[in-house]
Every structure is written in C-alpha cells, then in structure tokens.
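sharing a model prediction with you, sequence too.
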Amino acid sequence: MKEYKVVFRPEGQIINVVEGSTVMKAIKEAGVDFDFLCSGGKCGKCRVRILEGSFQSHADEEKFLGEKETSQGIHLACFTEIHSDMVVELLQTNTAQHQILSTAEEGSMEIAPHLCKKYIEVQKASLENYQSDWKRFRASLFPEESQYITMAETEISVLYQLSKALRTNQHQLTAITYGHEVLGIEQQDTTERLTGMAFDIGTTSIVGYLMDLHSGRELSVVSTVNPQTKFGADVITRMNYANQEEKGLERLQEAVTGAISKLAKEATEKVGLSSDDIYAMAIAGNTCMHHLFLGLSPKYLSQSPYIPTTTAPLILSASKFPIDMNKAGKIFVLPNIAGFVGADTVAVLLATQMDRSEEVKLMIDIGTNGEIALGSKHKLFTCSSAAGPAFEGAQISSGMRGAIGAIDHVTFEGELRYSVIGEGKPKGICGSGLLDVVAGLLELGILDKRGRFISPEKMTNPMVQGFKENIIQYEGKPAFLLVDGSSTFHGRPILVTQKDIGELQLAKGAMAAGIKVLIDKYGIVVEDIKEVLLAGAFGNYLNPHSACVIGLIPKTLENKIRMVGNAAGTGARLALLSSKEYQRGAAIAEFAEYVELASYPKFSSIFAGSMYF
C-alpha cells in the first residue's frame, strides 16, 4: 500500500504511515507524547492543526468543533485520515505543565538499605598463597564466611573485571553487595556514593524520588505525564492496545521505561550526579502499570476473573532490564494484592501504616480506577472500583486533566467564582472543579437527588436568583454555563451539561458503592470509622466538603478526612530505603483480603442506591 510522510510540529518527529491511517495512529506509532483521553471519537479533545496536506473533513467532527476552529485548520486526530504527505501541529498543553502531586506526609523509619558498598584490601597472591583471585576477594569481603563455603552468588561481569581490577588498583576495590551476592566492583573508595530512586507509576503521571541510601535524605524530585497516555487515558484502553496491536505491549513498555530513564537522568543531573550513581530502584504502580512496566501481557488481567500474571514482590537485576541506572544495581518491584488492587495500594498502606493501626481507618485513592481499603491491624479489606474517566475530565463536555488552564475549584457564595490552574483564561474544567459545581448546584437546590435540573419555578432557595441566568439549554436539555465564550482561552463556552452530571454520578456511585461494600463486609457502621485517608492527586486537590455533599464520601465522615498526599510515593521510598519495609509491604499484600465487587451478593442494589446524590 502507498505510504505518506507525516511531520509533527513543534517536536519535529517524522514518520511514514500507510494511506488511510488516522493521525491518532500515526502519533502513537511515532512515539510522540500526546494525551488521548479516550479510545477515539468520544471526547473530542485530541485537537491538532493540519498545516500542510489535503484531506476531507470528517462529518462526525462537527459535534466537537466550532466554525472558528475548523476555519483555523483544527481537526481531531482520531477522525483525520492521511491521504497525502502532512505537516501536523500538536496543540495540547506541554506535559511539564500538568499538575502532578509529588508531596506526601513524612514518617520515621530505620534505614536498612538493600544494597551495601564496602571498601576492601585484598591479599596479594604469591607462590605460598596461590588461592584464586575470587577466593581471596571473598575472604576479604566476607571474613566471617566458613572456609568450607565454596558456592557463592555473583554477576559474571564481576569475574570478567576482577583479575585486572585487582592488579591495576593495588588490590584495593569497592564491592557492591546484596546480602552475600556480589553485584559489582568499583575502583578506589566509592562507598560514600550510594543513591537510589523510588517511582510511583500512575496511570496519568510518574513521580520519581532520588534518595541517599545511607542517610535516607531526599536529594531531588522529578515528575512527568505518563507517556502511555498517547495509547489511551485509562488502563482498559491501554490493555486493549497491548492485547490487540502488533508490538502494542512492546511500545507501552518502552514508553514507561523510557520515561523512567529520562527522569533518572533529570533527577541525578539536578544534584551533580549521573544515572550510573543509582544502585537501587523501588517501583509502585497499579496492577496494569506494574505489568506494562515489566512487559507482562495484561491479556488475562483484562478478562474475567481478572487474574494478574503475578502478585509477588519481584527483585530484578538492572543489567537485564531496559532502565538507565548502574548495571550492578537491583530493581525492587512492590507486590500486588489481587485484581486491579496493585502495588500502589500496597505502598499507600505501607506509608499510612493501616496494618499497624488499632483503630479502623478508611483509605480512598480516587481515580479512573479507584482503590479503597478499610481496616486495622486486626483485619484489612480492599477493593477496586471502576469509576471511569469523569474524575480525569474525559467524556466531560468541557473536561480536561488538572493542567494549566483547568478550572480546579468553584464557589457559589454570593456570586460565582472559580480558580484556574496557572491563572489566565480557562480552557476547561478538571475533576475537582466539576465536583464543586455539582455540589454547589445541589446545595442551591438547582439539582435534585437524581441529578436532574429542577424547573426554575420550583427552585425555592432565594440564593438561586443570582445564578438562574447561568441555566441554559444545550442540545435540548438544561445545562449550567460556567464561563461564556468571551472569557475563555479558546472562545468556546465552558458548560456543565446534564450528560456531564450523569458521568459524575456513575463515577461517584462506583466509589461510594465500593466504600459501602467494604463497610458491610467488615461488619461495622460508618460511625465506627475513626479516620478517612485521601491519597493520590485527585483526592488531595478535591474539596472534601464537595465530596461529602454529592455522597462520594459519607457525610458523617467529613470531619474525619485527612489528606495524605502522594502516599504511594512515600511507600515506594520506604521500600527503597529499608529492606524491612519492603518485606512489610510483602506481608501487607498477603494480609489484605481482596473483595471482588462484581461478585458481592448485594453489590447491584448498593450501586443503584449510590447513584443518588
């Protein structure tokens, strides 16, 4: 078939694609960073400008694009087919401008690094001492070993270097060890330089922490949008891509490992080091991110009964994994629990110490795939709730991620007010802003408990008068006008439609139902919960009052809510700095009991009831 050349601006990447391919497919194959919020044709957010090339506009674009945009050459990547050479301008916000949560609560712990460095002087060989270089080296490194022990673990690369290194360095070397396993050797005394990185691989973002493994001191923090977003905004879309596309799994793994290598370079350069100074990494992520990082097929995870390839903690040799770090190092992957409750939840539980608590606590990590845990040191239940993309802004008419230009908070106190990330004119609304709008409309009596707009004559709250003009008709149904087109970045109005409210209901209903199922399973009442821990980016940016107003979190718990920041990142750091904490993470994964919501006897009725505001 005929191929055409596509050039992407401003990045400058060039790719040849088969005639009839969509721009969306070309972007994915080229490896260009681009955030696709749906699998195509649903959200209308993948706007690009066609600078050169002839093509025919797709009729389905009309429901997403206005005349002003089409006159400027703007089209949707998912609809635009390639039938000539093209130059395409990518219009999305730069990934560095996304609002990524990296901070979290700090705790105390005993530093117990997995890897150690030891500077040794090896006895020289002679006619009287004719033991092998390796045996004399081991005797200096582990003098407590029995002379009868002859079997010892080592990387073959150590043996390749050992004899020459001894003789060119006056028989003085630094050994890198993991237990009694020798991982590497270095010239001179390098014992002071021992760093590692902890990574929280989220569906939307990746955060990395460079740590001094001797002192536990944080040296730098780096983050980026997960480049896998170009293959889909949510785990389901990415799993489908891995399962159905040729080399799909390979591309997804390359995207995430490439991003981690870039972050490792960025983090070390900030403090005058290099990636080669990283000797250990700890990895936390949900079950899907865990599999894609490792290059494991998510095929059976995506099909009922949702079985992962492994839930065990894994220790990998850096020399055998495509990550830029010291090849003598190790990668410590935290364990999953079951289903979609993954290593990120283990890391959160590790950080919040719910496994050590005498009191019952509720942990909520809200996202496209939300994780919930309820319990104490006596018993601990977990579940995963498929909340859908509403909290991330996908399939919301004016929705977007929490990036520059997004309305993140809204108030109705006397007059309508909103804040915009990065200030300036708004481009859309993110999940926390949508939550505030719906909560405000409920409190004003503009919406009923079913999420429907009440007819104006039945609105009894006197405070409503100042907002009645914002209630307009959109596609034959009521909608709330948040910002008119004259005040937005792009000239399009920002609305909250009846459909948007329905999407939020589905998302909040799924999360609320998960909470109720765990409470029922535990055999307690809501009042028995002593604390609610909100983890993750969305949980820490939302207004807790708004979450309680819409019923996402039970109202009686509003005064018990505590934000714990990026607790998954904190848990990953604990697992990096202490072998004991890593082992505790493994114990938590075994201790926590997984509840499959779909098979829970009362789930259908609980979910139906949770849909109401």
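Happy to help now that I have it. Remember, it's a predicted structure, so these values are computed and weren't measured experimentally.

C-alpha from now on. contacts and neighbour counts both.
Noted.

in the protein, where's the longest helix?
Assignment by DSSP state H gives helix 498-522 as the longest helix of the chain.

now that helix: buried residues?
Judged by neighbour count (16 or more other C-alpha atoms under 10 Å), helix 498-522 contains these buried residues: 498-519.

how about stretch 287-301?
Within stretch 287-301, the residues that qualify as buried are 287-299, 301, counting by 16+ other C-alpha under 10 Å.

tell me which of these fall in helices.
Among those, the ones falling in helices (DSSP H) are Thr287, Cys288, Met289, His290, His291, Leu292, Phe293, Leu294.

how much space between the closest residue to the first one other than its chain neighbours and Pro308?
Read that as Thr287. Sequence neighbours aside, Gly342 is the residue nearest to Thr287 in space, at 4.4 Å (criterion: C-alpha to C-alpha, 6 or more residues apart in numbering). Going from Gly342 to Pro308 by C-alpha to C-alpha, to the nearest Å gives 10 Å.

so what sits against both of the two?
With contacts defined as C-alpha atoms under 8 Å, 6 or more residues apart in numbering, the residues adjacent to both Gly342 and Pro308 are Thr287.

other SSEs contacting the longest helix of the chain?
For helix 498-522, the contact count by 3 or more C-alpha pairs under 8 Å, 6 or more residues apart in numbering; DSSP states H and E identifies strand 369-375, strand 380-386, strand 477-483, helix 603-610 as packing neighbours.

what angle do strand 369-375 and the second one make with each other?
The directions of strand 380-386 and strand 369-375 differ by 160 degrees, with axes from the mean of the first three to the mean of the last three C-alpha atoms, to 10 degrees as the criterion.

included below, for side-by-side comparison, is a second structure:
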Amino acid sequence: MGEEVNRERSSGATPVGAAAGPETVPTTIEIAQGSAVVHLAAPKDGGTTLLALLAEEPEIQVPAPCGGHGRCGKCAVLVNPDGPSRPEPSPADLRFLKPFRLAEGYRLACTCPVSGIDRVVAPPRDRSAFVKSEVPHFDAPADVWQEARSEGRFAVAVDIGTTTVASYLFDTESGEVESVVAEMNRQGVFGADVLSRISFSERAPGNLEHLSRAIRAQLTEMIAALAGGRRPSPGMVVVTGNTTMLHLLAGVSPSGIGRAPFTPAFTECRRLPSDELRLGNRGSVILLPSQAGYVGADIMSAAVAVDMDRDPRTTLLVDIGTNGEIALSHGGTVYTCATAAGPAFEGATISSGVGGVAGALSRWSRSGDVFSFDTIAGLPVVGICGSGLLDLVASLLSDEIVDETGRIDPPRDTPAAWQPLLVEVDGAPAVRYAGGYYLTQKDLREVQLAKAAIAAGIEILCAEAGIETASIERLVLTGGFGNHLRSESAVRIGLLPSLPPDRIVTVDNAAGRGAVLTLRASGTLDRIKKLALQARYIELSGHALFQERYVEQMFFPEVDS
C-alpha cells in the first residue's frame, strides 16, 4: 500500500519563486514517488512550475542541482502518464531530454508549468542514497564534557554537509557512540551547492524559511530515529557544518556569503535553547564556530579531530565537495582556504552523473582487454558518481585516450579494448562506459574545472607556508566523496599532489568526528574556538597567484614515459 497524503492548499499564499495572480483558480495534481502519493492544490494560471510547487512538499523530493534554473537537466518527471495532453517541451527540455523521453511525457520540473497537469510521477526517492557513516572509535579514554552530561544521558552530534547529513547518538555515561543515522541533505531539491541555495533563499519571500524548515524537519526525524523511542529524549545537540548550512539551520540569511566580500552574518559559536530550533531534544543546541564564509565549522572540527593543532607533522586536510575546503598545518600555523570546486564530483554537472545512489558506477578499471566496474549495492548502472568518474578519467589518461589538455583524442594505436567504446554524442567525441551511458567532452571539461580549483588551492596554501607539496608528511582525505575515492586516481588526474601512498590516509567524516569529540573530550570546544580564531585564512578570489595556478592546473598531468 502506498502512503497517500492530501494537501488541500495552494502552497501558502504564493508558491516558491512564483508570483500569484489575483484570480488564480486552484486545481489538484496527484504526485506519485515510489510508495508516496500526495495531492497538491496549485493555481491554474500557469505561473507556477512543478518544481516550485514540489519544493514545499516534504514527502516528495526531486533533485534540482542547479537550483531550478534549467541548467542541469536532472529534475525530469513523467507528466500525465495516462493521457495524451502534456505541456509543450521547453527549450531546456529539448536540450537535456532525448526525443523518446519527451515522447513518453518526461518534462523538467523546473520549467514545466502546472497548468493542465493532472498527475505526475517522480523518479524513486532514496533518502539514504547509500550515505554511510561509520561509528567512530577512539583510542583515548573518554573524558566526557560535563556540560553535555548535565543535560542528559544521551547527546547528539550532527554534521550538516551540503550533500549529506550525518548524526551520532552519544552516551555520556559510556563515552561511546551508540548509533549513526546518515541521509542525503533534503535541501538538495533547492540546489546542489551553497551558491544555488543562497540564490534560492533570495529569490522569493519565504524561501529562507523553506530551507530552514527542511533541515530542521530532517534533523528532528534523524534525532528521533537515533533515540529509537528512548525516554527521555536526548539532551545536548552539537552541530558542525559549513557556514551556509549553519545559517540556514538557524534561520539566518546567508546572503552576505554569496557575494564579495563573502561576509557571513555570524561565525562565532552559538548556544541556542531547545525550543528555538525545535529539534526534539531537551537540552541546548550548540553551533560550532566557523572561520569565514567558505571555511566553516566543519573544517575547524575536522582539523581538530585529526590533531592538526597539535601534531607537529606537516599535514594537508582536504574535504573534497562542492565547496572544497582545505587546511594545511606547518611550523605551528594552520592555513585554510576554500575553492569553488562545484558539484561535478557529486555528479550534478556531469551528463550522466549521479550522487552516491544505488546503481551508481563507483569503480572502474582495465586489465588487458577486460574492463570491469562496480556499482553501489551491485545494482544495474544508473549513472556515474564521483569515485567512478575519477577512476574512468584516470584510465583514459593512462591509456592516452584523453590528452593532457582534456581532449578526447585517441592515438592510432588505441588499445583494442577501447575502440568499441569510442563514439560520438551530438557530433562530439565521447566514451561509452556502460550500456547507454557516456562520458562526453563537456563532462571532461567539468572535471578539469573542479580538479583545477582544488589543486590550485593546495598549491596556494603550500606557497603561503613556504613549502613544496613534496614536503607534505600526511595528507588526510575526508568528506563523503573524499572517503570513497581511490587516491591513486586522484593523483593521476592531478586533483591531489603526487605523494607516496603511505602518506595519504582517509578519515570517515572527520567533521562529524570532531563534533563527537566535543562531547567526548573536555576541552575540544575550546580547541575548535581557538583554531577558528588563530588559523590563517587565505582568500583565494583576490590572491595574486590563484588565477595563474588555476589555469595551470586545468591541464592533466602528462603520461609518465
């Protein structure tokens, strides 16, 4: 039996991002997604898009990585599947959807008007989307923060990432994490990266509230799932995350972060009463301190979690995501920066890209004439995610199918195994990596843009510290994507500096680990506050060398002779 919900409303006074006419007449649209079925009232005037209508319905989620601007083609839904009457395809529909899909009735939700629509079928939703976060283990004995203990036996640590949200139930008596719940961030329907969400928050009155309500509702459900019916409910909640995510949780406009000089409304540690955010806990909610608009509490807590403020080794911490945050410790100073890597590694700007969902191609390799790949959960391919993308591009480079400029230009002596996979899509060279899925020339450009931003950021931090990348003694990869990639593939495409493999380590969600440490180890909060104040932040947008290094890093490393 499906879950059916009636929403007899016209999405408040005005649907998100739309202007209401004075004489709009409501009509009811049935929306189906998996087992969920809802009925939404929407105006007939055509001034509302399907995506704008769905943005207010928590039961239905349609991905819109570009924030609903018609630039990514990821929000396709099936419109009026049982009837011939459908809206005419928009220019964006014609650009992104194949003719057979248009004929079947697929339209992009961000450009499809609600007028004349009776029923919509959205692609299946998987909240967990293979989001995994391990229960963190610690070698040092627990020295539980007494303030956390005073607010109840159980506390919760949360890491709000742009793409994923991880939560940890912490037992203040045992000093250990009892359970973990991780999900895709439900704000993803409003855009894949922070700039898309900032833009959405400014687009119409009430949009900031929609974003805030989405993450608060999600955290409330996750905390309830962690508690598992325990009474009383958890006490203290400690939250880390990037600066924009913390603003949205607090209901504070992030507009200042979206434009120069990228000034957030707050960076300090905030302690809020439980009734202000209403997350279902009994104690206070602590938002950990950020350093700058794009260097958030997540990188501060991650740096402390891997002891960058104490370990004398030269350490590089890289959180590879839509906003690539980087920290380098050397000679007693921690340097930080953020790079606009964009959502390519999350699959958003790749033609057949997907996030870490079941069926995503996550590994690729060639042995002789045999190609092999793995998919998440072992299901049929539905697209390619970041780790698989790096493997595929690394293999193309090593076999000289793609040259150092990023051009698909196979040599005359192309290995026989590759030849059937080298095709054309829309008149341009492409690589068929599985079934009807292709890596296009434009996709490769997106990879170059993303990897260049992160690689240039690393070089700038090293230059500020007065060292070469070869001097890095420990490279720590973290974040949802960083924890799953093959470091050798990242080095091969030039995303990471070439270092001996034993210097590169991965830490599962170091930011979340730092939030847990705040509860588990007295004094951790003071360490994070101190680091946020004392770390040397490098603003790359105005840095004299950044553009030069960025252009240089657009090239892939040449094949070793």
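Structure's in. What do you need? Keep in mind that what you see is a predicted model, and the values were worked out from it rather than measured.

picking up where we left off before, which of the buried residues of stretch 287-301 of structure 1 sits closest to Lys270 of structure 1?
For the buried residues of stretch 287-301 of structure 1, the minimum distance to Lys270 of structure 1 (C-alpha to C-alpha) is 25.0 Å, reached by Phe293.

what does the closest one align to in structure 2?
Structural alignment places Phe293 of structure 1 opposite Leu249 in structure 2 (criterion: TM-score structural alignment).

next up, the contacts around the nearest residue to its match once chain neighbours are set aside.
With C-alpha to C-alpha, 6+ apart as the criterion, Leu249 of structure 2 has its nearest non-adjacent residue at 5.2 Å, and that residue is Ser212. By C-alpha under 8 Å, 6+ apart, Ser212 of structure 2 lies in contact with Leu248, Leu249, Ala250, Gly251.

wait, which of these is closest to Gly116 of structure 2?
Proximity of the contacts of Ser212 of structure 2 to Gly116 of structure 2 (C-alpha to C-alpha) peaks at Leu248, which lies at 34.5 Å.

against Gly347 of structure 2, how distant is the closest one?
For Leu248 of structure 2, the distance to Gly347 of structure 2 (C-alpha to C-alpha) stands at 23 Å.

quick one on the thing from earlier: secondary structure element for the residue nearest to Leu249 of structure 2?
In the assignment (DSSP states H and E), Ser212 of structure 2 maps to helix 207-227.

residues touching Gly435 of structure 2, list them.
Applying C-alpha under 8 Å, 6+ apart, no residues contact Gly435 of structure 2.

ok, it to Val425 of structure 2 distance?
Counting by C-alpha to C-alpha - Gly435 of structure 2 and Val425 of structure 2 are separated by 14 Å.

just Arg259 of structure 2 next, same as before
Counting by C-alpha to C-alpha, the separation of Arg259 of structure 2 from Val425 of structure 2 is 37 Å.

and for the counterpart of Glu413 of structure 1 in structure 2, the neighbour number?
Mapped onto structure 2 by TM-score structural alignment, Glu413 of structure 1 lines up with Ser367. The criterion is other C-alpha atoms under 10 Å. On that basis, Ser367 of structure 2 has 8 neighbouring residues.

now Ile467 of structure 2
Counted with other C-alpha under 10 Å, residues neighbouring Ile467 of structure 2 total 14.

can you check Ala142 of structure 2 too?
Each residue near Ala142 of structure 2 was counted by other C-alpha under 10 Å, and the total is 17.

kindly report the same for Ser39 of structure 1.
Burial measure for Ser39 of structure 1: 19 neighbouring residues, criterion other C-alpha under 10 Å.

one more: the one 4 residues further on?
For Cys43 of structure 1, the count of nearby residues is 20 (other C-alpha under 10 Å).

same question, Glu276 of structure 2
There are 10 residues near Glu276 of structure 2, going by other C-alpha under 10 Å.
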